[in-house]
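S.K.: Dropping a prediction and its sequence here:
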Amino acid sequence: MKVSLSRSFVKGDASWLQGLLGLFYKPARLQIAALCMRPGVTENEILLVSTRDTGRLILPKGWPESDKQDHETAATEAYEEAGVVGRADPCALGTFSSYKGRSDGSKLRTRVLVFKLQFEKQLSKFPELGQRQILWLPFSEAVDRANENNLKRFLRHHRAEIA
């Protein structure tokens, strides 16, 4: 009796397995964040904004924009969410894992690419005015008040470059 195996098994094609795993595993999506800093009395102050749905305190962040470099997107997010204008470093400070809440209650796993932004000014009118709480906090307090453990770890890890 001769047994024939499908070519996908013989050639090592595991597309069927990748399709099955796709039902259970979703790759991280990239978001771009602005780590806005300004001089404080004893240490630099960090900007945290609340999410619109749950009120968690996070960095201003959003999805990459195809017509902008990532550091430009970070500056755009700072402006849109908090009215902050400044110069974003073209080199990312680093990344951390996060989750993006969705309107259906589910969470989308994300990877957040963080760019430092040196504060120049804060405008009184901006696109998301009144939709978020905006807090400038001394570095140590910002770490305590941030509502994402991975963001807290990220800030602690990069303290020397921030505070």
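M.R.: Good, I have the coordinates.

S.K.: contacts, neighbours, all on C-alpha from now
M.R.: Will do.

S.K.: What lies in contact with the longest helix seen in the chain?
M.R.: Longest helix in the chain, counting residues (DSSP state H): helix 70-82. Helix 70-82 is contacted from outside by 32-34, 36, 49, 60-62, 64-65, 84-92, 114-115, 117, 122, 126-129, 132, 134, using Cα atoms under 8 Å, 6 or more residues apart in numbering.

S.K.: try it against this one:
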Amino acid sequence: MLLEFLRGWSSKVEGVPAPRQSGALPYAIVDNRVVFLLVTSRRTGRWIFPKGSISSGMTAWDSAAKEALEEAGVSGQIGANAIGTYENTDRGVRTEIDLYPLRVEAQLQTWQEMDQRLRHWALLAETKRLLADRSLSSIAEALHRQLTVRRLMQ
């Protein structure tokens, strides 16, 4: 009986899935170049993209657009397909965040979290330098590549 049990045993531990959040990857095309909008996190001051918990009754991408409006004061066209996913560990809790591309169409002069965060537009090279999380840099690069190829095909 023990032998039967051990045959089906695996050393792989299946954990509880990480909670999910959604975030926006705000971008614009300025002078035929892709620029990204970063914000500082409230707790550490590191440069990130707007993100947060998925609001009840909202799609993940609509919730991401809401976070961009609250944290960065921008709105625009949000994509319904995530451009990438990354992991974040905050106070010992691991979370997976899906990032949705947000083509910025409007930028407010005053917004909800303007006293708690900085915002900064940057080209890809500076974006990669400012982001502490390499997986965020990779996602920004993927969107940049996608947008650049799309513009070349037009």
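M.R.: Great, that's in hand. Model, not experiment: these values are computed from the prediction.

S.K.: before we move on, the earlier item: what stretch of the second structure does the longest helix of the first structure fall on?
M.R.: Matched against the second structure by TM-score structural alignment, helix 70-82 of the first structure falls on residues 60-72.

S.K.: Pull the distance from the matching stretch to the chain's centre.
M.R.: Remark: stretch 60-72 of the second structure is offset 10 Å from the chain centroid, using Cα atoms, centre = their mean, to the nearest Å.

S.K.: Equivalent analysis for stretch 63-73 of the first structure, please.
M.R.: On Cα atoms, centre = their mean, the centre of stretch 63-73 of the first structure falls 13 Å from the chain's centre.

S.K.: Distance across it, terminal residue to terminal residue?
M.R.: For stretch 63-73 of the first structure, the first-to-last residue distance is 8 Å (Cα to Cα, to the nearest Å).

S.K.: Buried residues, it. List them.
M.R.: 64, 70-73 (16 or more other Cα atoms under 10 Å).

S.K.: mind checking what L151 of the first structure lines up with in the second structure?
M.R.: Match for L151 of the first structure (TM-score structural alignment): L136.

S.K.: For that match, give me its contacts.
M.R.: 48, 86.

S.K.: run the last query once more with 10 Å
M.R.: Contacts for L136 of the second structure (Cα atoms under 10 Å, 6 or more residues apart in numbering) come out as 25, 48-49, 84-87, 99, 127-128, 142.

S.K.: what's the answer for W47 of the second structure, then?
M.R.: Neighbouring residues of W47 of the second structure by Cα under 10 Å, 6+ apart: 37-41, 117-120, 127, 129-133.

S.K.: Having no further points to raise, I will conclude here.
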